[in-house]
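Novice: here is the input, now give the coordinates:
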Amino acid sequence: MLGRTYERENCSAARALEVIGERWSLLILRNALYAGSTRFNQFQRSLGIASNILTTRLDWLVQSGLMESRSATDGTETREYVLTAKGLDLEPVILALSAWGDRWAAPDGPPIIYHHSDCGGQVHQYLKCDRCQQAPEPGYITAMPGPGMPVTA
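Specialist: Below is the predicted model of the structure:
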């Protein structure tokens, strides 16, 4: 069984899970991206999350550099939690999880359909090869050592 951290894993997916692998974290990021949530009470109301858990998750997202906490723009003492560039870069992950959920966990069809704000077209997440531009079939992707893999003797 995996522990809370993955020090023994030399794997970017495992390292990413250390930061965002908890379900509330992804739902907070989703609501920041698509529901316009920026304030504690907005996240709490929309997610139905306990305040102590939400506090812990928001603090972690700020500490991890996915969100920043700043004074509210309306001049109140309220804090706003805003996605950073690092947090915005998780949008494809949320879209990919949503697409999988639409296919395998949404018996009545997709509950949300994502659209391009500029033209209104539907947005899809897909893989393609940078050499041949083809979309590989599932199971036809090979994992090979990259520059971050230590050389073993």
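
Novice: from here on, just use CA atoms for contacts and neighbour counts.
Specialist: Noted.

Novice: pretty sure Arg39 contacts Arg79?
Specialist: Yes. Between Arg39 and Arg79 there is a contact at 6.4 Å, judged by CA atoms under 8 Å.

Novice: what's the helix or strand for the residue nearest to Thr5 when sequence neighbours are not counted?
Specialist: Nearest non-adjacent residue to Thr5, counting by CA to CA, 6 or more residues apart in numbering: Glu18, 5.9 Å away. Secondary structure assigned from DSSP states H and E places Glu18 in helix 12-20.

Novice: which of the residues in that helix are buried?
Specialist: By neighbour count with 16 or more other CA atoms under 10 Å, helix 12-20 contains the buried residues Val19, Ile20.

Novice: structure for this one too, so we can compare:
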Amino acid sequence: MVTRKRFDDSDCPVARSVDAIGDWWSLLIVRDAFDGSRRFGEFQRSLGVAKNILSARLRALVAGGVLESVPASDGSAYREYVLTPKGKALFPVIVALRQWGEQHFYAPGEPHSRLVDSRKEQPLRMLEVRSADGRPLDPDDTTVHKVTTP
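Specialist: Below is the predicted model of the structure:
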């Protein structure tokens, strides 16, 4: 079996973030948590993932502080998985992936799900990357600088 390379000590925030999330199943679990899934069975039905894979991903997301395992809200013996503040901070990532997918993987008029503002029932504005002074930025407008400690 091939050992997965770890990036938890990388100086690149993208590499550390990918290392923490793990894989595409984990992002889909986080997406489902934002959509209201809380129980193992809800995640399993939504994703159709094997139970052993789902168990491993949920354990990793709990260990990484993205989800928290809590007693079931109905008082039953079951456990539920809820997003932590660290997990909720992934919301812009999920929105960005959703918007990118809507833009690049659907033909005009092809049915798909859409995230809307629950108060106004309107689609969200496209996410933008902006400078500190508010200017829109694209990749050509940015440079990576290494942060060093004094």
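
Novice: about what we covered before: give the contact list for the residue nearest to Thr5 of structure 1.
Specialist: Taking CA atoms under 8 Å, 6 or more residues apart in numbering, we find Glu18 of structure 1 in contact with Arg4, Thr5, Tyr6.

Novice: next, the first one: secondary structure please.
Specialist: Under DSSP: H, G, I helix; E, B strand; the rest coil, the three-state class of Arg4 of structure 1 is coil.

Novice: would you mind measuring from the spatially most central residue of structure 1 to Thr84 of structure 1?
Specialist: Against the mean C-alpha coordinate of structure 1, by CA atoms, centre = their mean, the closest residue is Leu90 at 4.2 Å. Applying CA to CA, to the nearest Å, the value for Leu90 of structure 1 to Thr84 of structure 1 is 10 Å.

Novice: same check on Glu91 of structure 1?
Specialist: 12 Å.

Novice: again, but for Ile49 of structure 1
Specialist: Distance of Ile49 of structure 1 to Thr84 of structure 1, computed by CA to CA: 22 Å.

Novice: surely Leu95 of structure 1 and Gln125 touch.
Specialist: Yes. Using CA under 8 Å, Leu95 of structure 1 is in contact with Gln125, at 6.3 Å.

Novice: hmm, back to that, list just the nearest of the contacts of Glu18 of structure 1 to Tyr140 of structure 1.
Specialist: Tyr6 (26.6 Å; CA to CA).
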